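Chemist: Structure for this input, please:
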Amino acid sequence: MEALLIAAAVVWGGATGVLISRPAYRLSVPAGDPWRSQCPAGHAFVGLGAGWLGLARCSAGDRYGPSSLSVVSVTAGVCGLLAAAIGARPELVVWLLLVPVCVLLATVDASAHRLPDVLTLPLAAGACVLLGGASLLPGAGGSWTSALLGSLLLGTCFFALLFISGGLGLGDVKLALGLGAVLGWYGWPILLIGVFAGYLFGALYGIGLVMAGRAGRRSRIAFGPFLLAGALAGVLLGSSMS
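Modeler: A predicted model of the protein is given here:
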């Protein structure tokens, strides 16, 4: 049964991961610019969802956007890892639904240093609503109340840091609303650990860039992917303790 669950999660991750490269390409634009409406060859996007859904390949057959293989591998791998760690608990469905959005966010932020509202706000709302449903089912491994409080607390803390240090962007604050709910589901210790892990991952990456001569001490890096990686670490740890 466990092997079947993991296999199903990997298939889900692979199927949704295939669809990430196109919206990632369309959303990876500087702040204030409109979303891309054409592929690099100048062909307009067509297909399901007003052209947002589909493979990252234009009508001429050219590929564009981030590597589909990399995106699919990450999405499928994360889904499989979550299924193996959490098992058949109600919150697993929530995590599997959120993973493609999180991978899309990380991809866009890494490319354009931007966390679009069209992703961060639905992520926060979806996490809170879906966890509320999961909390009503038997076998749930967390608390909806602490998830809601975690969202409020982390969002407030990041909003304060935005003005105190200036090292964060408003997109990070909005992302914190969703990640606070996800980490808060497993309690306050996991919330703290997940946030700390995100900062640690980001710091290690920054130090590595400086040591390699690829960045200076004042260089800005995309923080969203590391926050998301820290949240994943927190969820994996929280699931093992619940």
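Chemist: contacts and neighbour counts: CA atoms only from here.
Modeler: Noted.
Chemist: Contacts for stretch 170-180, please.
Modeler: If you take Cα atoms under 8 Å, 6 or more residues apart in numbering as the criterion, stretch 170-180 is touched by 114-117, 120-121, 123-125, 127-128, 147-156, 158-159, 162, 191, 223-224, 228, 231.
Chemist: Please provide the structure for the following sequence as well, for comparison with the first:
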Amino acid sequence: MPVADLPVGAVVALAATVAVVVGPWLARASVRFARRDDTAVAGPLRTALTVVLVGAVVAGALLLTGLRPAAVALAWAGAAGVVLGAVDLAAHRLPDRVTVPAYAGVATALLVDAAALGTWPALLRALLAAAAAFGVAAFAAVLSPRGLGFGDVKLLGLLGLVLGWVGWGALLAGVFLGLVIGALVSLVLVGTGRAGWRTALPFGPPLLVGAVLALALQGPVGLT
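Modeler: Below is the predicted model:
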């Protein structure tokens, strides 16, 4: 169903339902991955924040693509991003147990979208963008391991898959905005004395925020 034909009430209801069902589980997962403790429990504030973020992710995916398989891809990537961002902020890690299934889920949903709606060029572009983002990031990580970890490399590949499906412009905008946000946050932390020039800072959240901003600037996707 195209975005224009999707009632706002239906978007809100579906997003809220998914968020209430999935959000608490993702909140627990983020705490357990961060602490490496399978018995850890998420507090009420973290749970509520995760539910809100997941609801926003699902609503955003529907408003960008309409009701189609690609919406599942964007929502899956966004939900994974919520967990990855929380873990990276808490423990400076981006666990493969979140990233790898997200690759599989997003790629499968985009493949179904292509088969159902004929968006094969977009799927090919997404795969090429993921490979390009992963390859460039891996090269940068080899040159400067302190600046970019391989968790960040895998995250950039995932973001390349999603942003590349939308378009090359979205990919470039997302990476650029992520780098700018990361640099600004680093400068603020150093300037306020909360970090030093050699302090390792989590780079995943700025990359995720940059991708979200790029998608928001893109607006509804008109691929068929």
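Chemist: Superposed, what's their TM-score?
Modeler: The TM-score (TM-score structural alignment, normalised by the length of structure 2) is 0.85; 215 aligned residues with a Cα RMSD of 2.3 Å.
Chemist: Now check residue 135 of structure 2 against structure 1: what is it aligned to?
Modeler: Aligned by TM-score structural alignment, residue 135 of structure 2 pairs with residue 156 of structure 1.
Chemist: can you check residue 75 of structure 2 too?
Modeler: Match for residue 75 of structure 2 (TM-score structural alignment): residue 96.
Chemist: Quick one: neighbours of the closest residue to residue 35 of structure 2 other than its chain neighbours, just the number.
Modeler: The shortest distance from residue 35 of structure 2 to any non-neighbouring residue, by Cα to Cα, 6 or more residues apart in numbering, is to residue 91 (7.6 Å). Residue 91 of structure 2: 15 surrounding residues under other Cα atoms under 10 Å.
Chemist: My guess is residue 91 of structure 2 contacts residue 34. True?
Modeler: Yes. Using Cα atoms under 8 Å, residue 91 of structure 2 makes contact with residue 34 at a distance of 5.5 Å.
Chemist: For the aligned partner of residue 168 of structure 2 in structure 1, give me its contacts.
Modeler: Residue pairing (TM-score structural alignment): residue 168 of structure 2 is matched to residue 188 of structure 1. For residue 188 of structure 1, the contact set (Cα under 8 Å, 6+ apart) comprises 146, 150.
Chemist: How much space separates the match of residue 75 of structure 2 from residue 191 of structure 1?
Modeler: Distance of residue 96 of structure 1 to residue 191 of structure 1, computed by Cα to Cα, to the nearest Å: 19 Å.
Chemist: Neighbour count: the two, which is higher?
Modeler: Neighbour tally, residue 96 of structure 1 and residue 191, criterion other Cα under 10 Å: the higher count belongs to residue 191, 29 against 21.
Chemist: check contacts around the more buried one.
Modeler: Contact analysis of residue 191 of structure 1 by Cα under 8 Å, 6+ apart lists 150, 180, 183-184, 234.
Chemist: Which helix or which strand is home to the closest residue to residue 147 of structure 2 other than its chain neighbours?
Modeler: Leaving aside its sequence neighbours, residue 147 of structure 2 sits nearest to residue 141 (Cα to Cα, 6+ apart; 7.0 Å). Residue 141 of structure 2 belongs to helix 120-143 when assigned by DSSP states H and E.
Chemist: Run through who's touching that helix.
Modeler: Here helix 120-143 of structure 2 has contacts from 110-111, 114, 147-150, 152-154, 156-168, 171, 223, using Cα under 8 Å, 6+ apart.
Chemist: Any of the residues you listed buried? List them.
Modeler: For the contacts of helix 120-143 of structure 2, a burial check counting by 16 or more other Cα atoms under 10 Å picks out 110-111, 114, 148-150, 152-154, 156-168, 171.
Chemist: Among these, which ones are in helices?
Modeler: Filtering these for membership in helices, criterion DSSP state H, returns 110-111, 114, 150, 152-154, 156-166, 168, 171.
Chemist: Which helix or which strand is home to the residue of structure 2 most remote from its centre?
Modeler: For structure 2, the residue at maximal distance from the C-alpha centroid (Cα atoms, centre = their mean) is residue 193, at 29.3 Å. Per DSSP H and E, residue 193 of structure 2 falls between elements, in no helix or strand.
Chemist: Which position in structure 1 pairs with it?
Modeler: Under TM-score structural alignment, residue 193 of structure 2 pairs with residue 213 in structure 1.
Chemist: Next one: its match from residue 25 of structure 1, what distance?
Modeler: Residue 213 of structure 1 is 28 Å from residue 25 of structure 1, by Cα to Cα.
Chemist: Settle this for me: residue 177 of structure 2 is touching residue 208, isn't it.
Modeler: No. In terms of Cα under 8 Å, residue 177 of structure 2 does not count as a neighbour of residue 208; the distance is 9.6 Å.
Chemist: who's more crowded, those two?
Modeler: Using other Cα under 10 Å as the criterion, residue 177 of structure 2 and residue 208 rank with residue 208 on top: 24 against 21.
Chemist: next one: the helix or strand hosting residue 186 of structure 2 to chain centre, how far?
Modeler: Element membership of residue 186 of structure 2 [criterion: DSSP H and E] is helix 168-191. Centroid displacement of helix 168-191 of structure 2 relative to its chain, using Cα atoms, centre = their mean, to the nearest Å, is 15 Å.
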